[in-house]
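>>> give me a 3D structure for the following:
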Amino acid sequence: MTTPHTWRKTSRSSTGNACVEVGRLADGAAIRDTKNRTGGHLTTTRAQWAAFITALKTDRFA
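Got it, this is the predicted structure:
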C-alpha cells in the first residue's frame, strides 16, 4: 500500500476544518476528513478520481 503524501484542502474552506483533504498516491488519490486526520482515508484509482472531478465540474451531483 502506498502512503498518501502532499495532503491539501480546498482554498474555499478558508480556515475552517469542516472539509476533506486530498493526498496524492502514485496511482490515484486519497481522501480524508480534516476533523479526523488519524481516522483513515479512502483511496481511488487515477481513473476513478478523474471521473469524480469531471462529475463535479459538470454538476452531475446537483
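
>>> only C-alpha atoms from now on, for both contacts and neighbour counts.
OK.

>>> and the residue nearest the centre of this structure?
residue 22 (3.0 Å; CA atoms, centre = their mean).

>>> so what's that residue up against?
If you count contacts by CA atoms under 8 Å, 6 or more residues apart in numbering, residue 22 has them with 7, 8, 9, 29, 30, 31, 32.

>>> for comparison, sequence B:
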Amino acid sequence: MSGQHKHDDAWRKSSFSGGQTNCVEFRRTPDGVEVRNSKRPDAGTVAYTDSEWKAFIAGVKNGEFDI
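Got it, this is the predicted structure:
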C-alpha cells in the first residue's frame, strides 16, 4: 500500500472467509479504511487512517496477533 488511494465503495473480505458471513469487511475511503462486521453491515463501521491500517497489516504479516 503506497501512494495515494482512491475512494472505493466496494466492500472486501478475506478469501480465507470461505464464503462465510461471519467475518469482517473493509473498504478504502479518501481518509484511510473503514471496517465493518459482515454479519451486521448496518451496525456501523470503524474508521482507520492509512498509517493505522498500515501498522495493523504490518503486525499481521509479522505474526503479532497469532494465538
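
>>> ok so, going back, what's the most distant pair in the contacts of residue 22 of structure 1?
The distance between the two most remote of the contacts of residue 22 of structure 1 (CA to CA) is 12.8 Å, for 9 and 29.

>>> tell me which of those two has more neighbours.
Between residue 9 of structure 1 and residue 29, residue 29 has the larger neighbour count (other CA atoms under 10 Å), namely 22 against 17.

>>> helix, strand, or coil at the more buried one?
Following DSSP: H, G, I helix; E, B strand; the rest coil, the label given to residue 29 of structure 1 is strand.

>>> which position in structure 2 pairs with it?
By TM-score structural alignment, residue 29 of structure 1 lines up with residue 33 in structure 2.

>>> separation between its match and residue 26 of structure 2?
7 Å (CA to CA, to the nearest Å).

>>> is it true that residue 35 of structure 2 touches residue 45?
Yes. Using CA atoms under 8 Å, residue 35 of structure 2 is in contact with residue 45, at 5.4 Å.

>>> for these two, indicate the residue with more neighbours.
Applying other CA under 10 Å to residue 35 of structure 2 and residue 45 shows that residue 35 carries more neighbours, namely 19 against 15.
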